[in-house]
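Undergrad: below are the sequence and a predicted model for it; my questions follow.
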Amino acid sequence: MPSPIAITRRPRVRALLAAALLLLPVAGIQASEFRIAVIDPNRIVEESPQYEEARAMLSNEVMEREAELLEQQEDLDRLNEQLERDGALMSEDELKRLQSDIRARKRRLRYAQAELQEDFALRQTELRTKLVKQVEEVVRQVAKEQEIDLILSEGLVYFSQRVDISGDVVERLKQEFEAR
């Protein structure tokens, strides 16, 4: 059976496991004295009220801008219908002006859509970074309070619920959220 180090593919986790296993005998630490815990970052994020608040805020921001884009698209559709309906009856100058207006509006709409996607991705990254920093700080606090020597995350093949402190971290995040 391969060792736990060989099973994981994440170099960071592999290095942490190797360091933990190597430190035990070198430092002369008894297994009962060395405390290892794990966290499930996905669970922590999904169950934290900070994540829900950030998701709702981002959703509201996007909905407002999407409504504007929808309105622009509807205006463009009306102009296209007018072109199809009345194009044959228009003078050459009117036809060219309408076609030019339609092209310009299409360009502006495509640009606005691309800008929305870019802004959404940037804002999503900002909110995620803020939440990650907050989670890391809470994990440190819980580790110090519970005298945990090593906390592992992601890429684990198996861990017992006895060493999972994700619930403690989520509870602390909820307390901090409510204390604001």
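TA: Structure's in. What do you need? All figures in this text were calculated on a predicted structure; none of them were measured in a lab.
Undergrad: only C-alpha atoms from now on, for both contacts and neighbour counts.
TA: Will do.
Undergrad: and the strands in the protein?
TA: Using DSSP state E, the strands of the chain run over 36-39, 150-153.
Undergrad: so which of the ones you listed is the most packed in?
TA: Burial of the strands of the chain is given as mean neighbour count (mean count of other C-alpha atoms under 10 Å); strand 36-39 ranks first at a mean of 19.
Undergrad: what about the longest helix in this structure?
TA: Identified as the longest helix of the chain according to DSSP state H is helix 92-145.
Undergrad: pick out the residue closest to the middle of this structure.
TA: residue 128 (4.8 Å; C-alpha atoms, centre = their mean).
Undergrad: contact partners for residue 148?
TA: 34, 35, 36, 37 (C-alpha atoms under 8 Å, 6 or more residues apart in numbering).
Undergrad: what sits against the third one?
TA: Taking C-alpha under 8 Å, 6+ apart as the contact definition, residue 36 lies against 148, 149, 150, 151, 152, 163.
Undergrad: how about a markdown table for those residues, with distance to residue 81 added?
TA: Output for the contacts of residue 36, formatted as a markdown table (distance: C-alpha to C-alpha, whole Å):
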| residue | distance to residue 81 |
| --- | --- |
| 148 | 68 |
| 149 | 69 |
| 150 | 66 |
| 151 | 62 |
| 152 | 60 |
| 163 | 65 |
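Undergrad: between the residues you listed, which sits nearest residue 17?
TA: residue 152 (8.1 Å; C-alpha to C-alpha).
Undergrad: also this one, for the comparison:
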Amino acid sequence: MSSSLVKNTFGKRKVGMLLATSVIGLTLTAPAVFAQANKTTAGAEKKTEAAAEVSSNSPLKIGFVNTEKILRDSAPAKEAQEKIEAEFKKRDEELQKLANSLRSKAEEFDKNVPVMTDAERSKAQRELADIDTDLQRKRREFQEDFNRRRNEAFSGIVDKANAAIREIAEKDNYDLIVQDAVTVSARIDITETIIQVLDKK
């Protein structure tokens, strides 16, 4: 999907690290002639360095989201799938009828070919080829239209999923939420949480 489900947010501890670094940078440029100021600065520097060290030692909070599962199991995805299938049901039935007709004609041809003249056989073969070509074209158009319609519907669901992920990331202070991974622990999989949020919308 073009829309990325990756979220990288800075929690309060990250802001603390940035502020600590800024304070350290400023104190290093303070004039050396102010001895008292230097003592105060040194004390502040130690405190900010300690805060930065604690912050940097804090583990990252990471979550994983299975997009395929969201587009399969969430209520909006199921609703969209049912709607699309209903829209294309008539065309699908027409394709089935055409395929059945081709099969019947092919079976009839195989049955009668021993008693056909060369002209009759050539004519029947051309008719079968024309029906098959028409069937393949209609199947291709059907698949292209179906995929286009599905992509349109599901892109909206992906947008909603992205919004839900941002909401959860900010609410629960996630540092990183990823979409694809080779292996994932169930401990960091928040897909069901995202689906629950989507189902309520």
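TA: Right, received. Where do you want to start? The structure displayed is predicted, hence computed values, not measured ones.
Undergrad: rewinding a little: dump the strands of the first structure to a markdown table, plus distance to residue 175 of the first structure.
TA: Listed next are the strands of the first structure as a markdown table, based on distance: least, C-alpha to C-alpha, whole Å:
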| stretch | distance to residue 175 of the first structure |
| --- | --- |
| strand 36-39 | 18 |
| strand 150-153 | 21 |
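Undergrad: quick revisit: what do we get in the second structure for the residue nearest to the centre of the first structure?
TA: Under the alignment (TM-score structural alignment), residue 128 of the first structure maps onto residue 154 of the second structure.
Undergrad: so what's its match up against?
TA: So residue 154 of the second structure contacts 71, 77, 80 (C-alpha under 8 Å, 6+ apart).
Undergrad: nearest residue to residue 17 of the second structure in space, please, no chain neighbours.
TA: residue 52 (5.0 Å; C-alpha to C-alpha, 6 or more residues apart in numbering).
Undergrad: that neighbour and residue 12 touch, don't they?
TA: No - between residue 52 of the second structure and residue 12 there is no contact under C-alpha atoms under 8 Å: 11.7 Å.
Undergrad: in contact with residue 114 of the first structure, which residues?
TA: So residue 114 of the first structure contacts nothing (C-alpha under 8 Å, 6+ apart).
Undergrad: quick check: it vs residue 121 of the first structure, distance?
TA: Noted for residue 114 of the first structure: a distance of 11 Å to residue 121 of the first structure, by C-alpha to C-alpha, to the nearest Å.
Undergrad: give me the common contacts of the two.
TA: Joint contacts of residue 114 of the first structure and residue 121 (C-alpha under 8 Å, 6+ apart) do not exist.
Undergrad: go ahead and confirm residue 76 of the first structure touches residue 106.
TA: Yes - the criterion here is C-alpha under 8 Å, and residue 76 of the first structure meets it with residue 106 at 7.3 Å.
Undergrad: those two: which is more packed in?
TA: Using other C-alpha atoms under 10 Å as the criterion, residue 76 of the first structure and residue 106 rank with residue 76 on top: 19 against 15.
Undergrad: quick check: the more buried one vs residue 98 of the first structure, distance?
TA: If you go by C-alpha to C-alpha, the gap between residue 76 of the first structure and residue 98 of the first structure works out to 11 Å.
Undergrad: equivalent analysis for residue 118 of the first structure, please.
TA: 30 Å.
Undergrad: between those two, which is the more surrounded one?
TA: residue 98 (18 against 12).
Undergrad: that one -> the second structure?
TA: Match for residue 98 of the first structure (TM-score structural alignment): residue 124.
Undergrad: please name the nearest non-neighbouring residue to that match.
TA: That would be residue 109: by C-alpha to C-alpha, 6+ apart, it lies 7.1 Å from residue 124 of the second structure.
Undergrad: quick one, what contacts the residue mapped onto the one you found from the first structure?
TA: Matched across to the first structure, residue 109 of the second structure falls on residue 83, judged by TM-score structural alignment. By C-alpha under 8 Å, 6+ apart, residue 83 of the first structure lies in contact with 95, 98, 99.
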